[in-house]
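**Q** Show me the folded form of this:
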Amino acid sequence: MSNLNRIILVGFVSTDPELKNTADGVPMAKFSLAVNRPQRADGSAGEVDFIDIVSWRRQAEIASTSLKKGNQAIVEGRVQVRSYDDASGKRVWSTEVVANNILNLKENMVSVPYPRAEEAEPAANNLEDTIPEVSENSEPLPAEEDIPF
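**A** As a prediction, the model looks like this:
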């Protein structure tokens, strides 16, 4: 049986990304994403989860300069659970999302105005006007085995 560890989150950046370099000089950025849970059955708002996001290398550098607290973003990645010993020697477990792709919705949204009703093209009144004519001279459709998919 195959395994799959993939997650897609849409939320708001709740902390500015913090860029650091590892001992080997590899850039790493960490930030938190606030993601709403679904609305409750009684209609009240769901809770908010604050999910730690980690990105690496060039993506970390881009995230640290383009993402700001309050931006809406889509993060696609994988869930990672790790442990480490804190300063007092106590074992600490951490769950985070390692980002493969980050899309800053604030920078990537394009506004396309809808035409007003009076500016829109009139709809066809007669459906027959929109259907192309087929004559006896038209090419026949290819046989099913000739279709490339």
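
**Q** C-alpha only now, for contacts and for neighbours.
**A** OK.

**Q** measure stretch 17-30 end to end?
**A** Stretch 17-30 has an end-to-end distance of 5 Å (criterion: Cα to Cα, to the nearest Å).

**Q** Could you list the buried residues of that stretch?
**A** For stretch 17-30, burial by neighbour count (16 or more other Cα atoms under 10 Å) applies to 17, 19-20, 27-30.

**Q** And this one, please, so the two structures can be compared:
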Amino acid sequence: MNKVMLIGNVGKEPDIRYYEADQAVAQIVLATTERGYTLSNGTKVPEHTDWHNVILWKNLAKVVEKYVHKGDKLYIEGRIRYKSYDDQQGKRKYVTEIWADNMEMLTPKPASAPAAESSSQEGVSNATAGKDKLPF
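**A** This next block holds a predicted model:
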């Protein structure tokens, strides 16, 4: 079974691209951090952060485009994929990606919305207000 579950923060603004027939793909960089701690013998183990390349397709990518920004906390569930390629000097390079099957936004939504919203924006904000998980 190939299953990955991550909770982390988005490291930079998502990169969204469109291809054939209005299909989207999003790439985000997610930082996961293991807290530092002190062992019983006094040895300090420092905090450690890993950076993950996450790929989201189709509807998930469109949700990322609308709602996900740098610093947001996300839960990602997906599969790990490995790729390799040869760079310009002919050296073999390896890339590890997480292909997301599910995403939950964990960053709380702002408590108050601007008073001057158009009716179309109110429909979107009312549909998503107070929900921890968006329908995918």
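
**Q** TM-score for the pair, please.
**A** Taking TM-score structural alignment, normalised by the length of structure 2 as the basis, the two superposed chains have a TM-score of 0.67; 107 aligned residues with a Cα RMSD of 2.5 Å.

**Q** now the buried residues of stretch 17-30 of structure 1 in CSV, with secondary structure and distance to Val92 of structure 1?
**A** Listed next are the buried residues of stretch 17-30 of structure 1 as CSV, based on DSSP: H, G, I helix; E, B strand; the rest coil; distance: Cα to Cα, whole Å:
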residue, secondary structure, distance to Val92 of structure 1
Pro17, coil, 22
Leu19, strand, 22
Lys20, strand, 21
Pro27, strand, 23
Met28, strand, 20
Ala29, strand, 20
Lys30, strand, 18
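
**Q** of all the residues you listed, which two lie farthest apart?
**A** By the measure Cα to Cα, Pro17 and Pro27 form the most distant pair in the buried residues of stretch 17-30 of structure 1, at 12.0 Å.

**Q** Show me where structure 1 has its strands.
**A** 7-13, 18-21, 27-36, 48-56, 72-85, 91-104 (DSSP state E).

**Q** Pick the most deeply packed of these.
**A** Counting by mean count of other Cα atoms under 10 Å, strand 27-36 has the highest mean neighbour count of the strands of structure 1, with a mean of 21.

**Q** That strand maps to which residues in structure 2?
**A** Counting by TM-score structural alignment, strand 27-36 of structure 1 falls onto residues 24-33 of structure 2.

**Q** Chain neighbours aside, what residue packs nearest to Pro38 of structure 1?
**A** Nearest residue to Pro38 of structure 1 in three dimensions, chain neighbours excluded: Gly46, at 5.4 Å (Cα to Cα, 6 or more residues apart in numbering).

**Q** Touching, that neighbour and Asn36? I think so.
**A** Yes: with contact defined as Cα atoms under 8 Å, Gly46 of structure 1 reaches Asn36; the gap is 6.5 Å.

**Q** which ones are touching the residue lying closest to Val54 of structure 2 once chain neighbours are set aside?
**A** Excluding the flanking residues, the one nearest Val54 of structure 2 by Cα to Cα, 6+ apart is Ile98, at 4.7 Å. Going by Cα atoms under 8 Å, 6 or more residues apart in numbering, Ile98 of structure 2 touches 4, 52-55, 78-81.

**Q** before we move on, what about Arg35 of structure 2?
**A** 46-48.

**Q** Repeat that for Arg6 of structure 1.
**A** Residues near Arg6 of structure 1 by Cα under 8 Å, 6+ apart: 76-79.

**Q** 10 Å instead?
**A** By Cα atoms under 10 Å, 6 or more residues apart in numbering, the contact set of Arg6 of structure 1 is 76-79, 97-100.
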